[in-house]
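In: Predicted model, plus sequence, below.
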Amino acid sequence: MKQNIRNLFKQEVLQKKKLPDSHREGFLEKLSASKKKRKRITMLYKYAAIFSILFSIGFVVTNLFSKENNATDTALEIQLREIEKTYLENIDKEWQSFIVLTKDEKLIKRYEDKLGELNEGYQEISSQYKIDKNNMIVIEALIENLKTRLQLLQDIQQHINLLNKEHENTTI
C-alpha cells in the first residue's frame, strides 16, 4: 500500500480546468475589498486605543489633582481649626477674666455688644469660607476677626488693670 505520491500524480491524469477570463479581475477586486475592510477595522482599533489611553490619562490626572487638592484643603482646614480654637480659647479666657475684674454692668454690656457684633461678622465670614475654602482673603478675614476680638478683650483688661491701680493708689 505504500506508494510514492509522485508516482500517483504521474499515473493519474488530472483534468485541468480552465478558469474564466474574468476570474483574475474578480479575485483582485475581492482582495482589494478585503484589504479596505481590514484597513477600516485597523483604523477603528487605533482610534479606540487612542481614546482609551487619553481617557485613562485624564482619569489618572484628575484623581491625582483632586487628591492633592483634598490633602491641601484638609491641611489648611486643620491649621485654620487650630488657629480658631486657640483664639477662641484665649478670647473666652480674657472674657472670663474681664467679668471677674469689673463690677460695672454697663461696661460689661457695652463690650458684650461689641463682641457680639464681631461674632456676627465672624459667622458671616465663616459662611463665606464654607462656600469658597480656597479664598485666602476670606481666611485672612477670619483670622483678623479673631485677632480683633482678642485684642479688644486685652485692651479692656489693660484698661481695667489701670483703673484698679489708680483706685488702689487713691484709696491708700
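Out: The structure has been received and is ready for your questions.

In: okay, CA-based contacts and neighbour counts for the rest of this
Out: Fine.

In: Where do the helices of the protein begin and end?
Out: 5-11, 23-101, 105-131, 136-171 (DSSP state H).

In: wait, Thr102 sits on Leu162?
Out: No: here Thr102 does not reach Leu162: they are 11.8 Å apart, not a contact under C-alpha atoms under 8 Å.

In: take the one below as the second:
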Amino acid sequence: MARDIRDLFKEDNVARETMPESHEARFLEKLDVAFPEDKRATKTHWWFMAASVVVLIGLGIRALNYFQAEKPGKVELAGVKTKTLGDVSPGLKKVEDYYLASINLELSKMKPTPETKAIFDGYLEQLETLNQEYERLSAELTENGPTELTVNALIDNLKFRLHLLYRLKEQLNTLDVSDDLVEETSQTT
C-alpha cells in the first residue's frame, strides 16, 4: 500500500524539524575560524585577474594583426595577392597544408654534417627552384583562375618537394651509416 509523499505532507503526519535560530550564525563563525579570509590574497587575486585581462587583450590584438597581415607564401603581383590552393577550395587547402607541414617537418629533422653539407645544399637549391616554380604556378592560378591543369601542377610540385626531401633523408642516412662503418673499421684495426 504505497502512499503519495505529497499526501503525507498535506496530512502533516511527518514531523517537521526546524533549525535553531542561531544555527546559521554559529555555522558562519565556525567557517570563519576554519577558513579565515586573507585580505592580501583577495587583493592579489584582483591583480591577477586584471593582469590576465590585459594579457588576453594583448593576445587578441596580436592575433587580429596576424590574421589581417599579408600571409607568407603569397606573392604580390601588380598589387594583387596571388592565390594558393587554399584559396580555391577547403579540400585543396587541406592538401596544401598537409604537404607544406610535411615538408617543413622533414626539413626541421635534417641536420647536415660537414661531410653531408654539399649534398644538403644541392638539395636545398633544387627545393628553391621548385618553390619558385610553385610561386609562378600560383601567379598563373591568380591570373587565369583555377584550372585542372594548374591545380594538378601545384599539387605535383608539393609532392615532388616532399619526395625530394625523402630522397635527401635516405642519402644522409646512408652516408651516416657508411661513415659509422668507416669509423668502426678504423677503430678495430
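Out: In hand now; what should we look at? A quick note: this is a predicted structure, and the numbers were derived from the prediction, not measured.

In: before we move on, the earlier item: is it possible to export the helices of the first structure to a markdown table including mean neighbour count?
Out: What follows is the helices of the first structure, written out as a markdown table (neighbours: other C-alpha atoms under 10 Å):
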| stretch | mean neighbour count |
| --- | --- |
| helix 5-11 | 9 |
| helix 23-101 | 13 |
| helix 105-131 | 14 |
| helix 136-171 | 15 |
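
In: How much space separates Leu85 of the second structure from Asn173 of the second structure?
Out: Using C-alpha to C-alpha, to the nearest Å, Leu85 of the second structure is found at 33 Å from Asn173 of the second structure.

In: now swap in Ala63 of the second structure and tell me
Out: 40 Å.

In: what does Tyr98 of the second structure give?
Out: For Tyr98 of the second structure, the distance to Asn173 of the second structure - C-alpha to C-alpha - is 24 Å.

In: again, but for Lys159 of the second structure
Out: From Lys159 of the second structure to Asn173 of the second structure the distance is 21 Å (C-alpha to C-alpha).

In: before we move on, what about Asn157 of the second structure?
Out: From Asn157 of the second structure to Asn173 of the second structure the distance is 24 Å (C-alpha to C-alpha).

In: what do you get for Glu106 of the second structure?
Out: 13 Å.

In: now do Tyr99 of the second structure
Out: 22 Å.

In: again with Glu125 of the second structure
Out: Distance from Glu125 of the second structure to Asn173 of the second structure, by C-alpha to C-alpha: 20 Å.

In: In the second structure, what residue corresponds to Arg110 of the first structure?
Out: In the second structure, Arg110 of the first structure lines up with Gly122, judged by TM-score structural alignment.

In: is it true that Tyr158 of the second structure touches Tyr99?
Out: Just so we're on the same page, residue 158 of the second structure is Leu rather than Tyr. Yes: counting by C-alpha under 8 Å, Leu158 of the second structure does reach Tyr99; the two are 6.1 Å apart.

In: Need the counterpart of Ile50 of the first structure in the second structure.
Out: Aligned partner of Ile50 of the first structure by TM-score structural alignment: none.

In: now Tyr87 of the first structure
Out: By TM-score structural alignment, Tyr87 of the first structure lines up with Tyr99.

In: Correct me if wrong: that match contacts Leu162.
Out: Yes: with contact defined as C-alpha under 8 Å, Tyr99 of the second structure reaches Leu162; the gap is 7.1 Å.
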